[in-house]
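In: Generate a structure from the sequence data that follows.
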Amino acid sequence: MLGRGYIIGERGLARNTATLCFAFAIVFAFVVPILSPQGRWHTRTSRKSPTVMVLSPKVYTWLCGLFAALGSVTFGYDLGIIASILPAEDFIATTGNPDSTAQGLIVGCLLLGAFASNIYVGNLADMVGRRVAILAGCIVFLLGGGIQAGAQNIHYMYGGRFLAGMGIGMLAMLAPLYQAEIAHPSIRGRLTTLQQFMLGIGALIASFIGYGCYHGLSGQAQWRVPLAIQLLPALPLAFFILLLPESPRYLAMKDRNEEALRVLARLHAHGDIHDSFVVSEHREILAQVQIERQETRDAWAQLFLVKSNFRRLLLGVAIQFSIQLTGVSVIQYYAPLIFESIGIDTSTTLGLQSGNSVIALIGEACCIWFIDRLGRRGPFIWGNALSGLTFVIGTIIIAVYPASTNNHNASRAFVAMTWLFNLVFSSCLGPLSWAIPVEMFNSATRARATAITSSAAWISNFMIAQVSPIAFDRVGWKYYIVFAICGFSNALFFWAFLPETKGIPLEELDTYFEGMPIFVPGSKVHVPEDPNQREEELRQGKVMVPERAESDILDEKEKATIEHVA
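Out: Below is the predicted model of the structure:
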């Protein structure tokens, strides 16, 4: 049981772990029945009179996306738990008393594995489908997590972290890809930002589990138990992911057009394949797939040789690199070292990180709420500028009042800046770094492009993980100046070059980017103010079908009922 100072005993830890498992069981017992073919939750009040609660199509689709994002809990947990594992005495002894370089490699192997997974995951997703690829990611992660929990020396940790990273890299790329492809245009942002929200839940769980194990357990259990707990979220995802509907865009790419129509109806109209919105959406998807095939059958060629696609690819890579230049991974991985430089011990740091995780979750919830109201561009620009400002203030504090001054007010002010940074990052930057790249590409290039942009996230993350310990040793607090400057330079760059993508159907983004100038400010390209506007037009039969695709996609009856607007 949690007591004063959050110190728990072994029985308390066991009870909390059992409670965690029970909570997961309750969640999945609730979610899985909801994911029935037409989004209905069946209850029976008598043998003759079943009661049917019909979920809103958007709620149903959102729940599908929420379940698919469960893999991000493992992502957040694995990122968060390592800070409490590295200082454990038995872990240090088991891994041969690793120096700062070896500890950096333990952290970095997860990121290298995630980077390696992006070499093949895009092709895998296009070959076997989004759901089966997610299942494969779960299996790889479970293998890597098991090796970590049973590690006998540092080489086991390297291998386990690498494999777990491969699984995490697959899940982190596939979840927003799947979410974007099943979403209504008006809630796509709320769906794809679930990735970061679930990551925050994982980090929150990790902070409390790590703090409790660090104080309440000793010996091998102090680090093996928290490493073993990371396996729990991946198990129900692996068992139940195939119960979710497949991506209709993937089905259309494989010429499974009737199945794509049924899935769209299941997601967006309670199974009604004659619903006007579903029919219009289906026509747009088929038309876009045909255009992509007419232009080129090679998705890699489309990605690098088509000017508009290559521009989007560069933007996606820049977004992921910019995230690491905010300094978020430095705080996440090396919080004990950072706080030590201002006079805060490891035990207190782990407790503060628990509070920081709560703040992150609040920020991520705020992002889900405002993303489809305020859009992507504005929050991303202002978030970068504000993150740079928090680093400016934090750098001044740590430069003027180092640990040797024993100034408790300065320590509190520095902690407040890290918390404020985390709130800004979690509400404006982290979720959007996954949501924006995945919604910029067409069906033929989306999986491969997202794999490349995700690989940029992992390799830049690895770079920060390796460079930071050396930078702390060589230049100390001056290292933070880099992130203070980059926050403002990021904001300026994206103000100049990042277009808004709120409310635009995926099939219409090619046309949108082709008409958008490279320098975005002052552009007169229309962006819907109301995210529901384009959905209403689809319900009225206004389909954006290019002339060269119309004859093959629509028969004469459909041409009469569906307005051709482009």
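
In: all contacts plus neighbour counts: C-alpha atoms, from now on.
Out: Fine.

In: Tell me who's in contact with L350.
Out: With contact taken as Cα atoms under 8 Å, 6 or more residues apart in numbering, L350 is in contact with A83, S84, S207, G210, Y211, P336.

In: To clarify, my last question referred to L143.
Out: Contacts of L143 were listed using Cα under 8 Å, 6+ apart, and they are G160, L163, A164.

In: again, only this time at 10 Å
Out: If you count contacts by Cα atoms under 10 Å, 6 or more residues apart in numbering, L143 has them with G160, L163, A164, G167, L231.

In: do M253 as well
Out: M253 makes contact with D126, A260, I285, L286, Q288, V289, Q290, E292, R293, S443, A444, according to Cα under 10 Å, 6+ apart.

In: Likewise for S329?
Out: Residues in contact with S329, defined by Cα under 10 Å, 6+ apart, are L79, I323, A335, S460, N461, F462, I464, A465, S468.

In: for the residues you listed, which one is nearest L386?
Out: For these, the closest approach to L386 (Cα to Cα) belongs to I323, at 13.2 Å.

In: Here is a second sequence; please produce its structure as well for comparison:
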Amino acid sequence: MGKDTFELGGQEWPKVTWWKMKGMRFVYLTLWAAMITSATNGYDGSLMNGLEAMETWNESYNHPSGSTLGLLAASMAIGSMLSIPVVPYVADIFGRRAGVVVGCIIMLFGVVMVSIGYKIALFVVGRIILGFGLGIAQECAPLLVTELVHPQHRAIYSTIYNSLWYVGSLIGACVALGTNHIHGSAWSWRVPCLLQGVPSICQLVFIWTVPESPRWLISKGKLEQAKKVLAYVHAEGNEDDALVNVEFDEIRQTIELEKEFEGNSWAEFWSTPGNRHRLIILISIGFFSQWSGNGIVSYFLPQVLKLIGITNSNTVLTINLILSAVNVVSATGICFFVDYFGRRKLFLTSSISMLVCYIVMTIALARFEIAENDHAARAVIVFIFLYYISYNIGFSGLLVSYSSEILPYRLRAKGLTIMFFCVDLSLWFNQYVNPIALEAIQWKYYIVYCVFLAFEIAVVWKFYIETKEIPLEEIVKKFDGDRAILGGAAASEKANQLTGHLDANTGFNDEKAMTTQVELKA
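Out: I've put the predicted structure just below:
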């Protein structure tokens, strides 16, 4: 495959320049309305660090610590877990855009409750509602992005989606640092809480400028509308474009074959070797995204810095702000090299680098406890930054994009639900257990993550496969081999055997589709 081409349907196609194509340019510039869901989640992570460092917030909630602080932080993850039973059905029945809207409306109710009063119970319930809405929106939004963008741009845009977590985190850090100067007033913490609703309001207004997923439209039998979306986004509205026809036929035939011969129940995930392989990746990547040690700093930075003698709130908030800025640059920067290096290499590099950083931090923390060595304290801060750059190489952006692309359409919403459930479960554990463990055994808790990171490297090496520059529908061949269900010009052997049955019963291989395939094979 040449550097100026990409592959689809067994053919090479010239790469396009998105800003020179009217429809693509408009959609890509408005796609932020779906992608900022991730930033909303990131804002919350930075918000909790900011609140914990604010004296006014601590006074309002009677200086929470230990299990109480863990419950306050973990309540959002609890809400996300409670949304698990409904999320895939909202995405598959009502559509990707409608799912984002439903999630945003629920989040706004949660923001109001969090911002109202001083009661811990009200704060916890508000964050549970906030997490419930986020659980719906954060699954529907990446599905829309992955299924809508041009094949050439899938890796970049789907990876940028999750990297925007840090944009939200940076904004949250800036707001917390600024409002901390409102001395002696509850508005110093109320304002950051209220601003958490701004992204949801923006999404409710602008999400309608983004077209619906053509794959969802095809699954609902809205073929004409789906083709118009594909043509508008990928070919400046030309429905006779060869690439659009190949995409349309491959997507439509694959979905029809899946409906006819494959199930989409939860049991499908352990019914075949390929799906069991996918399930291992989904579960592991969900836990690895939070159990790689990032959960300590993301939500409990003040407690970590206290281990090296840093307690001044402005100093803590400044470090939080700089860390967020570094994360934005490193996480978004790597997105443009995903197809150059490949997913597997990035995951392995990330895991190995994080282990090295954690070992160094553990040693430095131990030395500081023994002698309160300033060099050890500075080493901890430096390697916190290096650790996050290492984390961002693999797990920041690829968490959602890799999980989405390894799944066939019929299982994509349910598969992402499984992955996000593992994320929420690990978040709940981290946010509840981490402050207790840090208070009880301090730096020794870092040893637990050193051991886990070694296990993580082994799992990534064994199970994570490369999907570099492979079209979305065609990735099934990597997992299912001869059993893969894939239509269109790149149809698998099994699909070709089944096509005759569908021709006789559904007639989906119309004359135009047949002509396109004959031309491509010729």
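
In: Just the closest of the contacts of L350 of the first structure to P33 of the first structure, please.
Out: The shortest gap between P33 of the first structure and any of these belongs to S207, at 31.0 Å (Cα to Cα).

In: mind checking what the closest one lines up with in the second structure?
Out: The alignment partner of S207 of the first structure in the second structure, by TM-score structural alignment, is A173.

In: re the thing from before, nearest to M544 of the first structure among the contacts of L350 of the first structure?
Out: After measuring the contacts of L350 of the first structure against M544 of the first structure - Cα to Cα - the closest member comes out as S207, at 47.9 Å.

In: Look through the second structure and tell me its longest helix.
Out: helix 409-441 (DSSP state H).

In: sorry, back to before: check contacts around the match of S207 of the first structure.
Out: Each residue near A173 of the second structure by Cα under 10 Å, 6+ apart is listed here: 43-50, 167, 192, 317-325.

In: In strands, which of those fall?
Out: The strands in this structure, assigned by DSSP state E, contain none of the contacts of A173 of the second structure.

In: Just the buried subset of those, please.
Out: Among the contacts of A173 of the second structure, those classed as buried by 16 or more other Cα atoms under 10 Å are 43-50, 167, 192, 317, 319-321, 323-325.

In: returning to that earlier point: next, the buried residues of the helix or strand where the match of S207 of the first structure lies.
Out: Using DSSP states H and E, A173 of the second structure maps to helix 165-179. Along helix 165-179 of the second structure, the positions that meet the burial threshold by neighbour count (16+ other Cα under 10 Å) are 165-177, 179.

In: can you redo the residues you listed as CSV with distance to I334 of the second structure?
Out: Shown next, in CSV, are those (distance: Cα to Cα, whole Å):
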residue, distance to I334 of the second structure
W165, 14
Y166, 13
V167, 15
G168, 18
S169, 18
L170, 18
I171, 20
G172, 22
A173, 22
C174, 23
V175, 26
A176, 27
L177, 28
T179, 32
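
In: Show me what A137 of the second structure aligns to in the first structure.
Out: Taking TM-score structural alignment as the alignment basis, one finds that A137 of the second structure is matched in the first structure by L171.

In: Would you confirm that that match belongs to a helix?
Out: Yes: assessed by DSSP: H, G, I helix; E, B strand; the rest coil, L171 of the first structure belongs to a helix.

In: Pull the contacting residues for it.
Out: Each residue near L171 of the first structure by Cα under 10 Å, 6+ apart is listed here: 68-72, 74-75, 114, 117, 121, 133-138, 141, 165, 177, 195, 234.
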